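Chemist: Dropping a prediction and its sequence here:
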Amino acid sequence: MHKNLFFHALFFFPLLQELFIGHALRDREATIIHHFAFSNDPLQFRYPHFASGFAMSQALLKKIAYRLDCGDHPDMDFSIDPSHELALYIWENGKGPELTHASQLCLRNHPQCASYPLEFHACGNPVAKESMYFAVKTCSKYHKDRIPVVKHTWAKYVLHIGFYSESKDASIPTIDLGVPNTEHGHCGKTMAMLKHIAMIAPSLQDVRWVVIADDDTILSVARLRQLLSCFQPSKPFAIGERYGYNVQRSPQGYNYITGGGGMVFSMATVRQITGSTYCKCPSDSTPDDMFLGICLARLGITITHSPLFHQARPLDYAPEYLNPQLPVSFHKHWMVDPLRVYEKWFSKVDQQMEADYLAQKHVEL
């Protein structure tokens, strides 16, 4: 952030008014990540790009403090996108100010920018392919349409992968967990997956990271390898897209990693989860990602949020939000071609890192 330029960008705004200032984003269509707000006209509502920075006038801050002191907290169970939810709270159904767009709070750097998001850079060499185990959660009704997508895209670039189902299918092959499929929740299946991984860990001595993905998760193995270079696998880590449940209403609220975007655990975390009496599913159909959030909280393992994971499809996000990013994942095949999504967002970087990997292996031989 350029402090002088930031002050200059705010200089001409009247400080005595209630002002909320940022780089404005607008949804192109109603989306689940914003609770389908403004479904008739999503473009009418502006919310800030947090990574570009935002500002509030003193008058607005005083009003927010007064509302909170009076018990007027945001009325929502789930916290998904804090930028949109904050803008809704401030707008207060039309009684409060709308976001004022400031072009100096940029998406990318240029000379007139007061602030802009930093592009992600790896912290060192990408983690080794050998250090990652990918666990794909599936069921028999999706074996023929979703699993081929996984195999034709990102799974080409992994060394260790297991397809976990409620039935055996030698053509894939799947690992039958002995847990019946449920329409919702899947806690029983996910915990059985983690237990199976912990059981086979001695035969996967190089594996340090476990990635759990749905069969309709679309991801980049290369970008995951780059991201994980910033973490120590010997420590208990849980990485993904953070959601919150009742975090603004109750001390019993908790954070969790939303499963569709992919959940990454260090092997140390997998061992703690599977060895703990705190992490037994209430039922097979309990929401697995939410219960894992409770489990991790009980174990004292902090969830690390990364905005590079995405629970929804690319079209569910404002294009300007995705523009400066290097995404790790998207989720859902509904009304999109997953092969095209992979080709647009992930194919090139995965191919390049695979070429580098093969070249290095050739040198070693």
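Modeler: Yep, it's here.
Chemist: C-alpha from now on. contacts and neighbour counts both.
Modeler: Fine.
Chemist: residues near residue 169, how many?
Modeler: Counted with other Cα atoms under 10 Å, the neighbours of residue 169 add up to 14.
Chemist: Over to residue 237?
Modeler: So residue 237, with other Cα under 10 Å, has 21 neighbours.
Chemist: quick one: contacts for the nearest residue to residue 311 once chain neighbours are set aside?
Modeler: With sequence-adjacent residues excluded and distances taken as Cα to Cα, 6 or more residues apart in numbering, residue 311 is closest to residue 261, at 4.3 Å. When contacts are counted by Cα atoms under 8 Å, 6 or more residues apart in numbering, residue 261 touches 213, 217, 240-241, 309-312, 329-331.
Chemist: Put this next to the first one:
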Amino acid sequence: MASLSRLRNFTTLILSATLLYGFFMLTPAAESETGTAASPSSVLKSRVLFVLMCQSQAASFHKQRCDLLRRHIEDQAKELKVPAGAETPDISIALAEDLVDPGIETFFYLPILAGNHTQLTQSDFVFFCHEETRMNLVGLLNQLAQYNSSKPLFIGSPLRDEGYYIVHHFSQSRHLYPFVYCGFAMSNGLITSLVEHFQVNKAKLGEYEFRIDPAYELASLISIELHLANLTALSAMCPRSVNLTDSCITWTTEMFRLPQCFPNSSAVSAVLNRTLFAVKTHQANFATVLSVVRDTWAKEAPNIIYYADVEDREIPTVACGVPNTERGHCDKLNRILHLLAESNNVSAQATNNADGSDKSNSSSALFDWFVVCDDDTLLSPSRLARLLACHSLSQPADSPLVVGEKYGYLSADGRHGYPYPTGGSGFALNRAALRRLTVEANGAGGIVVTRCGSAESPDDMSLGVWLRSLSVPIVHSHLLHQAKPVEYSPVLLRAQLPISFHKHLDLDPRQAYRDWLLDAGTDAASKPDVGSADDHKRDEL
């Protein structure tokens, strides 16, 4: 449990002023769990904890975005007014990391609940926010006031699977799960039940040994395993940052759809020109799978190397010196990382130029980012460059960082196991991370950390072990996808501009690339039902 001294870091806002009675008339009263509408005045006595789920405090870009979210809530809280003589709401804000012991992975939610922090159990409602969540605080508090917090309640914008998907463990359940990026709420009754469960089952992995989709797995635990509550669907929590109406009490920002940190495309092009793509392939795939890469996204990647088991001068490929294996590919990944490091002088210590590029770059060190992916990965280099540009602008060049889709082989309390970046979706290492994995890859006692259990050990999971041992943070991006488009909720995909997908089975990969990843000059926001920035009706922070 977090020490008492860390409680001083929490932002607790005790709000006082004059709130017009019309505050309570913003939305229709909902039926409470007992069958009668909760009293409007109940909001005045409520204690609401906002938990900020930042992508990574180690990544400067995400820390800045999380600071903006905090200010977004604080600024609205300061403007709240209450009727004369009424009690004010007790609103607290906490980083997820402050609710667990140091080093505990919070991305998958369960470790926060297993931590049994008093701020959770002493709140009437806990509202979990993504760093790109925005809200009408008055509307949200008013909505929560309609519910009986002593009942086990799980409230959010609903998603439901239309099939049996690998990203959801091929579960046959059709339970609802929340679109977490516009926030979701848990009542005190639910929080208390979950904390009690984890006090008895702290080391229990839960139904799933692998952590893939935190939202789905949290809902599965609450609804299916423990039978505590089904998700209460709240349509006023709006997934998309466009086409909003006044009824939306939460939504996502344009930065959620796809980060944009530079005002012009030339800066993003500069980042793309300083990004090297490394594609893992083998001879049997040259004429089939690899041809898709060459026909599609490779045309948008100015710097690309195909690493294979054999050299082919026509493609061309680079022989990495590792025989192909049926699965795992750990040795191949390890060798590719070292080849990239050797050919790009990553041993040179780096500092940033004003535009975020690496000052150490010269003719022998051309690249700031190294993207590793499979030959059946479909991706958009330009969109990825937009994401990486945000990190290049804010992250110190000597601070290692890996950007990818984060999965986990973790216990529920986060104390055992490790997170890892999925290989099929592709992941990006900055120069400092590549240097740490190669030149500086010595652990305790000088032992080289980056070793494979076998040539067929899973490459991405092995990388996760190495990164944890070397204290290199993995920053999750929801825009990278380990599976095919059909494996994800259409609502989720329509709310974003995806960067990557993976696998060709039962799919026309060229068409999938055109449908989801090809930007036709004006960015894919022009595609049907995706929306554009011009439609954005809310102020961005």
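Modeler: Everything's here; your move. Please read these numbers as outputs of a predicted model, since none were measured by experiment.
Chemist: Put one on top of the other, what's the TM-score?
Modeler: For these two chains in superposition, a TM-score of 0.91 is obtained (TM-score structural alignment, normalised by the length of the first structure); 348 aligned residues with a Cα RMSD of 1.7 Å.
Chemist: one step back: trace the residue nearest to residue 311 of the first structure over to the second structure, please.
Modeler: Taking TM-score structural alignment, the alignment pairs residue 261 of the first structure with residue 425 from the second structure.
Chemist: what helix or strand does residue 322 of the second structure sit in?
Modeler: Using DSSP states H and E, residue 322 of the second structure sits in no helix or strand.
Chemist: surely it meets residue 331?
Modeler: Yes: taking contacts as Cα atoms under 8 Å, residue 322 of the second structure lies within contact range of residue 331: 6.9 Å.
Chemist: more crowded one of those two?
Modeler: Using other Cα under 10 Å, the more surrounded residue of residue 322 of the second structure and residue 331 is residue 331, with 25 against 19.
Chemist: isn't the more buried one right up against residue 453?
Modeler: No: Residue 331 of the second structure is not in contact with residue 453 according to Cα under 8 Å; the separation is 9.2 Å.
Chemist: Not counting residues beside it along the chain, what's closest to residue 115 of the first structure?
Modeler: Residue 115 of the first structure's closest residue in space is residue 1 (Cα to Cα, 6+ apart), at 4.4 Å.
Chemist: err, residue 338 of the second structure, not the other one
Modeler: In space, and not counting its chain neighbours, residue 338 of the second structure is closest to residue 438: 6.0 Å by Cα to Cα, 6+ apart.
Chemist: who touches the aligned partner of the one you found in the first structure in this structure?
Modeler: Per TM-score structural alignment, the equivalent position to residue 438 of the second structure in the first structure is residue 274. By Cα under 8 Å, 6+ apart, residue 274 of the first structure lies in contact with 191, 194-195, 198.
Chemist: Can you flag which of these belong to helices?
Modeler: Counting by DSSP state H, those place 191, 194-195, 198 in helices.
Chemist: Make CSV out of the residues you listed and add neighbour count and distance to residue 30 of the first structure.
Modeler: Below are these laid out as CSV (neighbours: other Cα atoms under 10 Å; distance: Cα to Cα, whole Å):
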residue, neighbour count, distance to residue 30 of the first structure
191, 22, 33
194, 18, 35
195, 18, 38
198, 19, 41
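Chemist: so which of those comes closest to residue 120 of the first structure?
Modeler: Set against residue 120 of the first structure, the nearest of those by Cα to Cα is residue 194 (29.4 Å).
Chemist: Need the counterpart of that closest one in the second structure.
Modeler: By TM-score structural alignment, residue 194 of the first structure lines up with residue 337 in the second structure.
Chemist: looking at it, its match is touching residue 434, isn't it?
Modeler: Yes: if you go by Cα under 8 Å, residue 337 of the second structure and residue 434 touch, sitting 7.0 Å apart.
Chemist: what does residue 226 of the first structure align to in the second structure?
Modeler: Taking TM-score structural alignment, the alignment pairs residue 226 of the first structure with residue 386 from the second structure.
Chemist: which residues of the stretch 151-300 of the first structure fall in helices?
Modeler: 187-200, 221-227, 267-274, 288-299 (DSSP state H, counting those that start in this stretch).
Chemist: Next, format those as JSON lines and append distance to residue 13 of the first structure.
Modeler: Formatted as JSON lines, those follow (distance: least, Cα to Cα, whole Å):
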{"stretch": "helix 187-200", "distance to residue 13 of the first structure": "51"}
{"stretch": "helix 221-227", "distance to residue 13 of the first structure": "39"}
{"stretch": "helix 267-274", "distance to residue 13 of the first structure": "49"}
{"stretch": "helix 288-299", "distance to residue 13 of the first structure": "42"}
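Chemist: ok, longest helix in the first structure?
Modeler: What stands out as the longest helix in the first structure, according to DSSP H, is helix 347-364.
Chemist: In it, which of the residues would be classed as buried?
Modeler: The neighbour-count check on helix 347-364 of the first structure (16 or more other Cα atoms under 10 Å) flags 347, 350-351, 353-354 as buried.
Chemist: can you pull out the strands in the stretch 201-350 of the first structure?
Modeler: Ranges of strands within the stretch 201-350 of the first structure are 209-214, 217-219, 238-240, 242-245, 254-257, 263-266, 303-305, 329-331, based on DSSP state E, counting those that start in this stretch.
Chemist: how about the ones you listed, which one is nearest residue 87 of the first structure?
Modeler: With Cα to Cα as the criterion, residue 87 of the first structure lies closest to strand 242-245 of the strands of the stretch 201-350 of the first structure, at 17.2 Å.
Chemist: what range in the second structure matches the closest one?
Modeler: Here strand 242-245 of the first structure aligns to the second structure at residues 406-409, judged by TM-score structural alignment.
Chemist: Average offset of the matching stretch relative to the first structure?
Modeler: Here the mean offset of stretch 406-409 of the second structure against the first structure after fitting is 0.5 Å, by mean Cα distance after the TM-score superposition for the first structure.
Chemist: what separates that stretch from the chain centre, distance-wise?
Modeler: Relative to its parent chain, stretch 406-409 of the second structure has a centroid offset of 11 Å by Cα atoms, centre = their mean, to the nearest Å.
Chemist: Show me what residue 285 of the second structure lines up with in the first structure.
Modeler: Checking TM-score structural alignment: residue 285 of the second structure goes with residue 142.
Chemist: All set now, cheers.
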